[in-house]
Each structure stands twice: as C-alpha cells, then as structure tokens.
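Visitor: pasting the structure only:
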C-alpha cells in the first residue's frame, strides 16, 4: 500500500511515516516546502504523479492564538488546502484520512463529546478545522475523520518539552487546572492511524490516550516521570488569558474505536512515561 502523508515535518506526520515504513508500507511524507497544499493545480498534479492508495492529511495551521488575527492564512491551509487534497484523492479514488481536533466542539460541560455530537467551535482555528471536516464529507465517500487532542511527539514543539525546558531555570510553574482533556502521544496514535487506513471502516473517530486530566495534572506527571523537583501551581483559565478562548472540556468519548475493533491507546500516564524515556534516550 502506498500512502501520502502531509505534515511530515510535524509531530504526527513524522511518526505516521516512520510507523508505516516499519510495517512495510510505501510511505511518502511531504512538508510545506515539498508541496504547497493551498495551490490546487500543484496538489492535483503531485497527487496524480504519486498516485497513492491513501492520503493521511496531518498538515494544518495550528497556531490557535495567531489564527484569530491571521484568518486568511488559517482558512487557506485548513479549508482550501484540505479541499484541494480531498479533490485530488477523489480524482484517483484514494482513501482519505483527515486529522481534526477537539477544538471543533464548544468546550462546555463536563461530559465527553461523542463522535456524532454537533460541532460548535469557539475560535477561528476550530471553525476552520470543522469546515475542513465538512469538505471531506461532502466531496468523498472513502473518508476517515480522526479528532485528536493535546498532542506530543518527538519531532516538534509541545507542552511536555515546554515544561521540561522551564524546569531547567525555575523551580515552580503556574499551569491551568480547569481545562480537562486527554494527552495524545503521536507514537501511539500513528499506530492506530496506520491500522485504520488499511481498513474500510470509514467515519468519524475520536483518538487520544486513555483517561482524562487537567493541564496542571499533566505537568505534575511530566515532572514525576522526569524525576524533576518542580512545584506546579494550579491556576484558572481566567488567570492565564490567551488571544483565543481555550475549551475547558476537551473530553472525547472513543466508543467508535472499540465498536469497530480498534485497540484503544494506552493511558496518558503510560504514554508520558514512555515519551520522557524516549526524549532522554533520543539519539539524533
């Protein structure tokens, strides 16, 4: 099976390509320097030339705060770019997997969002990701939409790396405690996506490591696993204002994975432990 992966230079795209190669699949990873997904003609020509059996679309404009002011660029990547890739997939009858986000929901309440709950994004980034979801469903028959949250991986910037970097110069940190969700290790997620793309079990899925926590609880676990003596001061969202509103409820139900025979990801605590071990033993 030949799979084209966008966003190869990011955390998830990188791990998806690596795992696909380990599984003996033909993986082609592209970053923004290799392919401008906002250029329809270029996308069409490139995809026809590669002629993949499937496209896993990990590339996205993910700067949540900047998106509130840089709306045109965010829309072009997340909506137009997705449309260009989906149309190219349709033209060659390839499967299409779109990586989405918990930000498509309104973040209210404390009940996990189900796969078929009506999205209602709070910010512009979430809006563009939801518009991307709609494009995929309108254009294609053979599609997967996989919503993920709180991503961390070896290749790129993330909350874990930020916390460990802060710990190098400080002995305490303020972290929000009233936003609840599930961290997602791209190493674990990549395995699920590669398994999924080889099936025809199409539809919307939620995928993250098992269990829920707040950002402050996540930080505490990071320092615990890294054997770092660091005080975490739990603060409210209101005490840490950001340009874009953050969802307080990022819990997502993952029943669809189980119903379709996919193995749920390990717990977020287990994922954090393995990730920090990988970080500290990383050879590049």
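Guide: Received the coordinates, thanks. Remember, it's a predicted structure, so these values are computed and weren't measured experimentally. Numbers count the residues shown, from 1 in each chain.

Visitor: contacts, neighbours, all on C-alpha from now
Guide: Noted.

Visitor: Walking through the chain, point out its strands one by one.
Guide: For the chain, the strands defined by DSSP state E occupy 2-6, 26-30, 54-57, 95-101, 143-148, 151-152, 172-176, 180-181, 184-185, 203-206, 213-214, 231-235.

Visitor: most neighbours per residue, which of those strands?
Guide: strand 184-185 (a mean of 26; mean count of other C-alpha atoms under 10 Å).

Visitor: out of the strands of the chain, nearest to residue 69?
Guide: For residue 69, the closest of the strands of the chain is strand 95-101, at 19.9 Å, according to C-alpha to C-alpha.

Visitor: hey, which helix is longest across the protein?
Guide: Under DSSP state H, the helix in the chain containing the largest number of residues is helix 124-139.

Visitor: Distance to residue 136 added to the strands of the chain, as JSON lines?
Guide: Shown next, in JSON lines, are the strands of the chain (distance: least, C-alpha to C-alpha, whole Å):
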{"stretch": "strand 2-6", "distance to residue 136": "15"}
{"stretch": "strand 26-30", "distance to residue 136": "20"}
{"stretch": "strand 54-57", "distance to residue 136": "11"}
{"stretch": "strand 95-101", "distance to residue 136": "8"}
{"stretch": "strand 143-148", "distance to residue 136": "7"}
{"stretch": "strand 151-152", "distance to residue 136": "22"}
{"stretch": "strand 172-176", "distance to residue 136": "34"}
{"stretch": "strand 180-181", "distance to residue 136": "26"}
{"stretch": "strand 184-185", "distance to residue 136": "23"}
{"stretch": "strand 203-206", "distance to residue 136": "11"}
{"stretch": "strand 213-214", "distance to residue 136": "31"}
{"stretch": "strand 231-235", "distance to residue 136": "38"}
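
Visitor: Out of those strands, flag the one nearest residue 258.
Guide: Distance to residue 258, taken as C-alpha to C-alpha, is lowest for strand 203-206 among the strands of the chain, at 10.2 Å.

Visitor: Show me what the closest one is packed against.
Guide: The helices and strands touching strand 203-206, judged by 3 or more C-alpha pairs under 8 Å, 6 or more residues apart in numbering; DSSP states H and E, are strand 143-148, helix 255-259.

Visitor: cutoff 7 Å now
Guide: When contacts are defined as 3 or more C-alpha pairs under 7 Å, 6 or more residues apart in numbering; DSSP states H and E, strand 203-206 sits against strand 143-148.

Visitor: tell me the angle the strand it packs on makes with strand 95-101.
Guide: With axes from the mean of the first three to the mean of the last three C-alpha atoms, to 10 degrees defining the directions, strand 143-148 sits at 20 degrees from strand 95-101.

Visitor: relative to helix 124-139, how tilted is strand 143-148?
Guide: Orientation of strand 143-148 against helix 124-139 (the same axes, to 10 degrees) gives an angle of 160 degrees.

Visitor: got the contact list for stretch 239-252?
Guide: By C-alpha atoms under 7 Å, 6 or more residues apart in numbering, the list of residues contacting stretch 239-252 from outside reads 64-65, 68, 102, 106-110, 112-114, 122-123, 178-182, 206, 212.

Visitor: And here is the other one:
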C-alpha cells in the first residue's frame, strides 16, 4: 500500500514516515510548507497528483493554551482542515487515518474512557479536536479515527523533553499530581497505526501505551532513569494556573485496539525508558 503522511515534520509524522520506510511501504511526506490542509482546492489538487492509497493525517494545531485566544486558527486546522481531507480522500476513494485527543473528554469519569462515552471538552483545543472527529465520522467512507493521549517523541517538544530540560536547570522541580492519563510514545503509536490499517477494521479507536500515571509519576520515572539527584515536589494544578483547563483523569480504554490487533502496546514506563535512551542516553 502507498501512504501519504500530512504533518510529516511533527513528532508523530516523522515516526510514521520511519515506520512506513522500515516496513517497505512507499510513502510521500507532506508538511505545512507543501500542503496547507485548510486550502481545499490545494488539498484536492495535491491528492490527485500524488500516488497514495492511505492518507495518515498528522497535521494539527497543538498549542492547547494558545487556542483559548487563537481558537479560530485551531478550529480552522483541527476542524475545517480535517473536513477538507475527508472530502478529498472520498473523491479519490482512499482511506483516511486521523488522530484526535483525550482532551475531547472532561476528565470527570471514574474509570477509563471507552469509545462509547460521550465527549465533553473543557477547552477550545478539545472543542477543535472534537469538530475534526465529527467531520471524519460524518463525511468519510473508510476511516480510522484514533484518540491518543500525552504524546511524546524524539522529534519535537513535549512534556518528557521539558522535564529533562527543567532537571538540567534546577535541583528542585514542582510537578502536578492531579492530572492522570497514559503517556504515548510516537514510535509505538506509529507501528500500531500501520497494524491497524492492515486489519481493515475501520472505525474509532483509542491507542495509548499501557497503564497510566500522573504528571508527577511520569516526571519521577523520567528523573529516576536519568539518575537525577534533585528533589521533585508534588503540586496541584491550581498552583500553575493556565489559560486552558485540563481534564483531571483522561485515561483511555484501549479494548477496541486490543481486539483488532491482538496485543497491547508496551507499558508507559518501558516506552519512556526507550525514548530517553534513544534521545538522551545513547
């Protein structure tokens, strides 16, 4: 199968391209410089002029706090841009793979969220991702809609990288312990995505690394692996007021992915250790 990756310069996009290359799939990598997904005419022309069977959309507006003021741009990219892709993919009789977020949920559930739970986003970013979901489900003929959480990878800034940077600048860190989800390594997510495509079992999925933790627990694991000798202090979200409200517990239930693929992704601690080894310790 021939694959077209949009948003190919981001941390997930780069790992998708690497995974395709590793498996021998012909892949075309498009980024915002070569394909503006908010321009429908350009999207349609690009898809008609390049060979592909599967379009994996990694293009996204991910500035959660900035989206509170810049919400029109967030809606344009995460919502209307996805609509453009869905319509153009349909015209070419292709398959669309699109990623959404745990931030479509409000975090008030007392158990992991399943694909059957109704979304209720707390912030503009979550609203924009939900809009994209709705366009995919309403307009796409064949699609994989994949919700993820706390994504981290080697090729961009993320929470794990920030913890490493903070630890180099200070011997005392305060990290919130009242936000809980599942860290998800882009290298593992990319491989699972290709396996899911191969299953041809279209629909909505949750894909994260196994297990869950608080931001504090994740940071503690990172610092233990690094051998950091400073002090890490538990803090509450109220001590770090941000423009966008975050869900307190947005753990995703991966049962649909487990049924389709026959396996669970590695645990988040294992994924974190591999990330640190590949990016900082090798």
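Guide: Thanks, I have it. Just so you know, these numbers come straight off a predicted model, no measurement behind them.

Visitor: quick revisit: whereabouts in structure 2 does the longest helix of structure 1 align?
Guide: Equivalent residues of helix 124-139 of structure 1 are located at 124-139 in structure 2, counting by TM-score structural alignment.

Visitor: Which residue in structure 1 aligns with residue 279 of structure 2?
Guide: Using TM-score structural alignment as the criterion, residue 279 of structure 2 maps onto residue 279 of structure 1.

Visitor: For residue 59 of structure 1, see how far away the residue nearest to its match when sequence neighbours are not counted is.
Guide: Setting aside the residues directly before and after it, residue 279 of structure 1 is nearest to residue 154 in space (C-alpha to C-alpha, 6 or more residues apart in numbering), at 6.8 Å. Computed as C-alpha to C-alpha, to the nearest Å, the residue 154 of structure 1 to residue 59 of structure 1 distance reads 17 Å.

Visitor: Ok, which of the strands of structure 1 comes nearest residue 255 of structure 1?
Guide: When those are compared by C-alpha to C-alpha, strand 203-206 sits nearest residue 255 of structure 1, at 8.2 Å.

Visitor: average distance between the closest one and structure 2?
Guide: On superposition with structure 2, the mean distance recorded for strand 203-206 of structure 1 (mean C-alpha distance after the TM-score superposition for structure 1) is 0.7 Å.

Visitor: chain center to that strand: distance?
Guide: Chain-centre distance of strand 203-206 of structure 1: 13 Å, with C-alpha atoms, centre = their mean, to the nearest Å.

Visitor: Check stretch 160-180 of structure 1 too.
Guide: The gap between the average C-alpha position of stretch 160-180 of structure 1 and the chain average comes to 21 Å, counting by C-alpha atoms, centre = their mean.

Visitor: Stretch 252-260 of structure 1: end-to-end distance?
Guide: With C-alpha to C-alpha as the measure, stretch 252-260 of structure 1 spans 17 Å from end to end.

Visitor: quick one: buried residues of the longest helix of structure 1?
Guide: Buried residues in helix 124-139 of structure 1, counted by 16 or more other C-alpha atoms under 10 Å: 124-133, 135-137.

Visitor: For residue 217 of structure 2, see how far away residue 178 of structure 2 is.
Guide: Plainly put, residue 178 of structure 2 is 10 Å away from residue 217 of structure 2 if you go by C-alpha to C-alpha.

Visitor: same check, this time on residue 99 of structure 2
Guide: Relative to residue 217 of structure 2, residue 99 of structure 2 is positioned 26 Å away (C-alpha to C-alpha).

Visitor: Repeat that for residue 132 of structure 2.
Guide: Relative to residue 217 of structure 2, and taking C-alpha to C-alpha, residue 132 of structure 2 is found at 31 Å.

Visitor: can you check residue 256 of structure 2 too?
Guide: With the distance defined as C-alpha to C-alpha, residue 256 of structure 2 ends up 27 Å from residue 217 of structure 2.

Visitor: cool, residue 150 of structure 2 as well?
Guide: Taken as C-alpha to C-alpha, the spacing of residue 150 of structure 2 relative to residue 217 of structure 2 amounts to 13 Å.

Visitor: Same question for residue 27 of structure 2.
Guide: With the distance defined as C-alpha to C-alpha, residue 27 of structure 2 ends up 37 Å from residue 217 of structure 2.

Visitor: ditto for residue 124 of structure 2
Guide: Relative to residue 217 of structure 2, residue 124 of structure 2 is positioned 27 Å away (C-alpha to C-alpha).

Visitor: cool, residue 158 of structure 2 as well?
Guide: If you go by C-alpha to C-alpha, the gap between residue 158 of structure 2 and residue 217 of structure 2 works out to 16 Å.

Visitor: Same check on residue 181 of structure 2?
Guide: For residue 181 of structure 2, the distance to residue 217 of structure 2 - C-alpha to C-alpha - is 11 Å.

Visitor: hang on, the earlier thing: among the strands of structure 1, which is nearest residue 42 of structure 1?
Guide: Using C-alpha to C-alpha, the nearest of those to residue 42 of structure 1 is strand 26-30, at 13.1 Å.

Visitor: ok, residues contacting the closest one?
Guide: Counting contacts by C-alpha under 7 Å, 6+ apart, the residues touching strand 26-30 of structure 1 from outside are 1-8, 17, 20-21.

Visitor: Give me the neighbour count for the closest residue to residue 111 of structure 1 other than its chain neighbours.
Guide: Nearest residue to residue 111 of structure 1 in three dimensions, chain neighbours excluded: residue 251, at 7.0 Å (C-alpha to C-alpha, 6+ apart). Counted with other C-alpha atoms under 10 Å, the neighbours of residue 251 of structure 1 add up to 26.

Visitor: ditto for residue 83 of structure 2
Guide: Quick note: residue 83 of structure 2 (other C-alpha under 10 Å) scores 25 neighbours.

Visitor: List the residues that contact it.
Guide: Neighbour list for residue 83 of structure 2: 132, 135-136 [criterion: C-alpha under 7 Å, 6+ apart].

Visitor: re earlier: of the contacts of strand 26-30 of structure 1, which is the nearest to residue 233 of structure 1?
Guide: Sorting the contacts of strand 26-30 of structure 1 by distance to residue 233 of structure 1 puts residue 7 at the head of the list, at 34.5 Å, by C-alpha to C-alpha.
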